[in-house]
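# for reference, the sequence and a predicted model appear below.
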Amino acid sequence: MKSPLHEIEFDRILTLVAMEAKSAPGKDAVARRHPLPTLTACENAQADLADMRRFVHTQGLMPLAGLTDVRALLARDSVLELEESWQVFRAVRATQALRETCTRTEGFLRLAAIASAIPELDELVGKLNKFFTREGKLREDASAELRAIRKRVPEKRNAVQRVLHDVMNKHGEAIQEPLIVMRGDRYCIPVRTDHRNAIPGILHERSGSGASVFIEPMQAIELNNDLADLLLQEREEIARILRFISQLIAEAADDIRAAIHVAGELDALQACAIFADTVGASRPSFNNDRRLHLIDARHPLLDERVQETDQPVVPVTVELRAATSALIISGPNAGGKTVALKTTGLLVAMAMSGLPLPAADGSMIPIVDAIHVLVGDDQSVTEHLSTFSAYLVRLKRVISAATERSLVLLDELGAGTDPEEGAALAAAVIEYFLERGALLIVTTHLSSVKSFAMNDSRVVNASMEFDTATGKSTYRLIVGIPGRSRAIEVAQVIGLPSPIIDRARERLGPRYVEVDQLVGMLQNKMSSVVEQSAELERRQAAAEEERQALEASRKKFDSERARVGSAFREELERLRDDVSRQVSNEIKNLRANANMRQVVTTLTKPIDQAIEFLPEERREVRVGHQAEHRKFKVRGVVESIDGTKAVLNVSGKRMTVDRKELLGLRDEGGGMKPSHKSFIPHPPSLIPETAELNLIGQRVDDALEASDKFLDRALLEGKQAVRIIHGFGTGALRKAVREHLRKHPAVKSWRPGNENEGGDGATVAVLEE
């Protein structure tokens, strides 16, 4: 008796998936796949598959070279041959490479969790690696003894060959051919039969023709003995090494089995990922609410991408839920009813087994305890050869085994007997499963069964679409209305004589024909609705795709803008640092020079250059409006503009400056801000409005550096005098500051502070104009 999974060809799907596995353990792991019992287990299996698909897409295939099934070798209680040891070594090495790849590649936590179950066998790999070459041969230095023996073997072999060449040269007339041959691990030479006594030695063999004999000359016997002894020692040492290797493998046999088992599971998971891409699979959701919704489901065995044909499979959409738990599919023979039924069962089994689901996104799978299938004997998906009695025997088994958590698939229920009795039996069976709570899909030709579905809200009718123009089924499933068997139309297309076709229609009667035509009209309208719905979905999908493209473009633009902005900021910061260094150097170079105009010109040159790159609209200044001098960072009111020159009133002082050096100021609304005042305070700067610098508590070097910056800034801002507070203390800081002011080119004179200026604890410096 076939298993239910075999009935829906689940085993054939496993065979297809196993073809993508790269190793025997992987193929075995695929063959072990079966529906899992719980929602959590099913979700985890599909999550593992999703992780593997992402891995294959981004990282490529996993390293599986060398992974073979060596579990039979591990079970042997004997010394492994060299080739067998090499196979085990390669398999162990492959498992460790797989573990390394999965656990160290970031972003694949589920694969890492699976691979971490592979035991660490790096130490074993390191030990075995010392014995093998890349080709799987035993290394010359596998042991010190082997290395010494193999070093002596060619020396002894050359010695034997030299002696034999001397013998052949001396007795050339007796030699059949000047060749050295091996006979029984002994080096010999071919001697003509009629000259066999010319060369004393041991006769090992006669040629097939009898024209020559193979003789080991007396001169070579001792050397051959030495060589044979070395070769014997080599074999013994190799045997000892193989016993040692076998012992290492035997001690780690359990870990090796576990490693190969897990590696096989990963190979199987990768095979599922490859197959998923072949069939365009999606990731389903699972539920315990008996909700089945397959969207655009495709039978993998009919999929043109699997079969490599140009005949596309027609997808079907099937939906069942607790309220409507039965679906009755009707329609013409060879119309696709059985295919739809088996596709449903197969895809539920595949999804629950962690296999790819060849259906559209949004498909939902109920967790069922079993899938019970009744589709006849061995047959294709369109043939029906079983007898009624055999059908009932199998139906009895299904009825006994099904529970409220089962999925039951019954093909051609009620067929094979009297239509009325068959229909009554079919309706009773449907009612039975409805009461049990099982999910049910039935195919039928019986009209009364279709009528039963229309009178029970728990049952939904569906039909396979039929193209009246071609007389063939389109294999599209239309939910909501029953199908017509189309027996007469099919007979007409096949070519039965017209009188038979006409007489068959007459026997049906006008009432049946009228009802049949109405059903046909309903089917056509439903087909139109389905087409419109599909077109709407296509348009929605296209709109969503366009929206996603626009969103991706926006994100790309935002990312690029952020990147450019970041680069621009970095460049500004670099320019600022360069200017700062340049200013510092120029101040040091020019401080001894009393030409303040040259100092100012030199320091503001980078600003002049930067101004050229500012947008033109930011340069606009107007008479009567506020403006800021870019170099001096002072603000005032523009009194007049004459060509490229402008007069700026700053705190009552008029400055004639280049117009391009002024930056028009805007109010909060974005417009230019006029003012009736002659001076607008600048935002807080390093120099307070009191023009004083407090150096108390600073070291002399730091205080003098701060004084330089303070004086430079005061000079640029047009200060006439400044006060530097140094305190009393020991007097060292006061002395240093005043000595520094005496030499400073920007200081015209200095004096101690008066009583309300801090007295001798402060110094007032008058600046050059």
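Perfect, thanks for sending it.
# use CA for all of it now, contacts and neighbours both
Will do.
# helices along the stretch 601-750 of the chain, start to end?
Per DSSP state H, counting those that start in this stretch, the stretch 601-750 of the chain carries helices over the ranges 700-716, 732-743.
# ok, the stretch 251-400 of the chain next?
Going by DSSP H, counting those that start in this stretch, the stretch 251-400 of the chain shows helices at 253-279, 304-307, 337-352, 388-401.
# for the residue minimising distance to the centre of the chain, which three-state class applies?
The geometric centre of the chain, computed from its C-alpha atoms, lies nearest to Arg54 (CA atoms, centre = their mean), at 2.5 Å. When classified by DSSP: H, G, I helix; E, B strand; the rest coil, Arg54 comes out as helix.
# angle of the helix or strand containing Thr95 against helix 253-279?
Assigned by DSSP states H and E, Thr95 belongs to helix 82-104. Helix 82-104 runs at 60 degrees relative to helix 253-279, counting by axes from the mean of the first three to the mean of the last three CA atoms, to 10 degrees.
# what is helix 82-104 packed up against?
Counting contacts by 3 or more CA pairs under 8 Å, 6 or more residues apart in numbering; DSSP states H and E, helix 82-104 packs against helix 109-115, helix 122-129, helix 218-251, helix 253-279.
# who wins for proximity to Asp708 among the ones you listed?
helix 109-115 (60.5 Å; CA to CA).
# now do the buried residues in the closest one.
Neighbour-count burial for helix 109-115, counted by 16 or more other CA atoms under 10 Å, picks out Arg110, Leu111, Ala112, Ile114, Ala115.
# in addition, the following structure is provided for comparison:
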Amino acid sequence: MEAGRIWERGTEWNAVRALLAHEALTEMGRERATDATPLTEPLAVQAAIELTRQARLALATSGSPPLERVPDVRPLLDRCRAAGSVLDGADLIQFIPVIDAAPRLTAYGHATRTASPDVATLTDALPRAPEVGDRLRLALDEAGAVHDDASPALRRLRREIRERRRRVAAGLERLLQTNDADRIFADRYVTIRHGRYVLPVRAEARGRVSGIVHDRSQSGQTLFVEPAEVVEANNDLVQAVREEEHETARILAELTSAVRGRADDLARLVEAIGELDWIFARAAAADRMGATPPALDAGHTVALKNARHPLLLAQHWRDPSRPVVPVDIELSAERPLLVLTGPNAGGKTIALKTAALLALMAQVGCHVPADEGSRLPVFTDLHALVGDEQSVAENLSTFSAFVKQIREVLETAGERSLVLLDELGAGTDPDEGAALAQAILETLAERGALVIATTHLEPLRAFAATHPRARNASVEFDTATLAPTFRLRYGHPGRSYALAIAGRLGLAPELIARAEAHRSKDAARMSELLARLDEHTRCEAERAIAMDRRESETAARLAAAREAETAAERKAQT
């Protein structure tokens, strides 16, 4: 998706991608999640959503795929491709779990083929390099050290080195056992300096030991001397060690060459593992969120039923005492403009972000946290103007920044666009701001874009109530408790309740009364009308609940009477 400008602070898309990445098992899968870019072709989106569905079935029947402890070897592959490069053993052994993952994933796909045929198709196509894995396993131990049996020459050299070390050490030990050893040697041990076996000789006894001084202690009281008796044996040992190092380097070079020869296949395998991990991360996230696969709508309809904001769901996982209130979000080609009104902190922006995030989630192949039957179009671009984007560095006020952003939106928005505008018309004179906002909404509707806008401006409520392609919705507010319920009500413009909330938050009653007196007559009449609508709606809801309760009680009494009548008839027959 050409996502217009998705302001991270506003949409929280990066945070949702991080949430999805948390479900991945490999670095490649996490990278795919954090870099996920929405698809724009309906067939590709549908295929990705279907893969997620099949992965959920595979999780339910066979558990997680065998992806644990599969390392990211892409940097090693890049190094390996360079001509003449040689990887060390610790690097080379990282390819073994990657190579071993292919047959394990293929077996997993085979086990889930009936329920998840498309997943099995992906696992069947995984490149394999068993001969490279076998070769690495035979030559290297678990820490990456080269085995003695990696080659006959290495086995012979290491056996020779062990024998020569034993002989040199034995000869030095004999010198330590002489009668005057305590006067000659600072201590009775054999040590190594610069790769050669030496003895610690007292400085004052240097003339009594013929040989080569390789080092001295910090105090200068001890000299580390290679006695003449073992110089030739040490030379032979050093030569054998060098030959062993050369043979080890040759083996590592051969192993690196073997990996290099299959580098393209290994790169494809790593990419495929990352893709599978990303698919199953989407599936795991969907299971955790109680998500459903959205139906893709070709008719430009958004119908999200009981949609939940994914980050609020994650917050609820951490703290179950914080409930998530679902919202219904509805847009269509006939009425593409939705104007949300109501009090601050009532949930308007959350509803707007929920629409954005669920659209983005669907277009990267995720199932969405909404009820079955939810529908979404496939958008080619999404524009989210959420939050205050004023910039001191660019000398932009809040309103100037908004104009700059909306100009970019109007340059590109079309009939496959979703536009989200938070606090539309704010930051300037309310009358002119409302007029500009109305013109923007009319222009976007003419271009066929779907638009959700939040506002506190009265003229926009009236516009949404009278324009044939617009619709009002409000966040519900409990006037008894002066607290939002976070539910959306369609067809009802909402009051801001600014003065009531200010009073609840501690401003003096006389100040609130003075503020009420300053309000214009039209605004007061509008608020009174909205209050009556709220009260009427609340009373209607209470009456409906009471009626349902009475009907339930009547039905229960009738059922009890019939049961008593049937019991009496049975008793009379006996």
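Sure thing, it's come through. Fair warning: this is a prediction, and the values are worked out from it, not measured in the lab.
# returning to that earlier point: can you lay out the helices of the stretch 601-750 of structure 1 as a markdown table showing mean neighbour count and distance to Gln626 of structure 1?
Below are the helices of the stretch 601-750 of structure 1 laid out as a markdown table (neighbours: other CA atoms under 10 Å; distance: least, CA to CA, whole Å):
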| stretch | mean neighbour count | distance to Gln626 of structure 1 |
| --- | --- | --- |
| helix 700-716 | 17 | 19 |
| helix 732-743 | 17 | 36 |
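# just to revisit the earlier point, looking at the helices of the stretch 251-400 of structure 1, which one is packed in the most?
Most buried of the helices of the stretch 251-400 of structure 1 by mean neighbour count (mean count of other CA atoms under 10 Å) is helix 337-352; its value is a mean of 25.
# what span of structure 2 is it aligned with?
Counting by TM-score structural alignment, helix 337-352 of structure 1 falls onto residues 348-363 of structure 2.
# so Leu5 of structure 1 is in contact with Leu374, correct?
No: under the criterion of CA atoms under 8 Å, Leu5 of structure 1 is not in contact with Leu374, lying 10.9 Å apart.
# residue in structure 2 paired with Asn129 of structure 1?
Structural alignment (TM-score structural alignment) places Asn129 of structure 1 against Arg137 in structure 2.
# surely that match and Ile96 touch.
Yes: between Arg137 of structure 2 and Ile96 there is a contact under CA under 8 Å: 7.3 Å.
# make TSV from the helices of the stretch 601-750 of structure 1 and add distance to Arg240 of structure 1 to it.
Converted to TSV, those look like this (distance: least, CA to CA, whole Å):
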stretch	distance to Arg240 of structure 1
helix 700-716	81
helix 732-743	90
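# next, the angle from whichever strand or helix holds Lys556 of structure 1 to helix 700-716.
In the assignment (DSSP H and E), Lys556 of structure 1 maps to helix 498-590. Computed by the same axes, to 10 degrees, the angle separating helix 498-590 of structure 1 from helix 700-716 equals 100 degrees.
# who are the packing partners of helix 498-590 of structure 1?
When contacts are defined as 3+ CA pairs under 8 Å, 6+ apart, helix 498-590 of structure 1 packs onto strand 472-479, helix 487-494, helix 596-611.
# ok now it, how far from the chain's centre?
For helix 498-590 of structure 1, the gap between its own C-alpha mean and the chain's C-alpha mean amounts to 22 Å (CA atoms, centre = their mean, to the nearest Å).
# could you give the angle of that helix to strand 472-479?
60 degrees.
# quick one: helix 498-590 of structure 1 to helix 596-611, angle?
Inter-element angle recorded for helix 498-590 of structure 1 and helix 596-611: 180 degrees (by the same axes, to 10 degrees).
# mind checking which helix or strand Glu421 of structure 1 is in?
In this assignment (DSSP H and E), Glu421 of structure 1 forms part of helix 419-436.
# what number of residues lie near Arg112 of structure 2?
No, residue 112 of structure 2 isn't Arg; it's Thr. Thr112 of structure 2: 22 surrounding residues under other CA atoms under 10 Å.
# measure the closest residue to it other than its chain neighbours to Ala24 of structure 2 for me?
Take Thr112 of structure 2 and drop its neighbours on the chain: the residue closest to it by CA to CA, 6 or more residues apart in numbering is Ala58, 5.8 Å away. To Ala24 of structure 2, Ala58 of structure 2 is 15 Å away according to CA to CA, to the nearest Å.
# and for Phe224 of structure 2?
56 Å.
# try Arg74 of structure 2
Here the criterion is CA to CA. By it, Arg74 of structure 2 lies 17 Å from Ala24 of structure 2.
# try Ala139 of structure 2
From Ala139 of structure 2 to Ala24 of structure 2 the distance is 32 Å (CA to CA).
# and if you look at Val70 of structure 2?
Applying CA to CA to Val70 of structure 2 and Ala24 of structure 2 gives a distance of 12 Å.
# and what of Thr349 of structure 2?
29 Å.
# aligned partner of Gln46 of structure 1 in structure 2?
Aligned by TM-score structural alignment, Gln46 of structure 1 pairs with Ile49 of structure 2.
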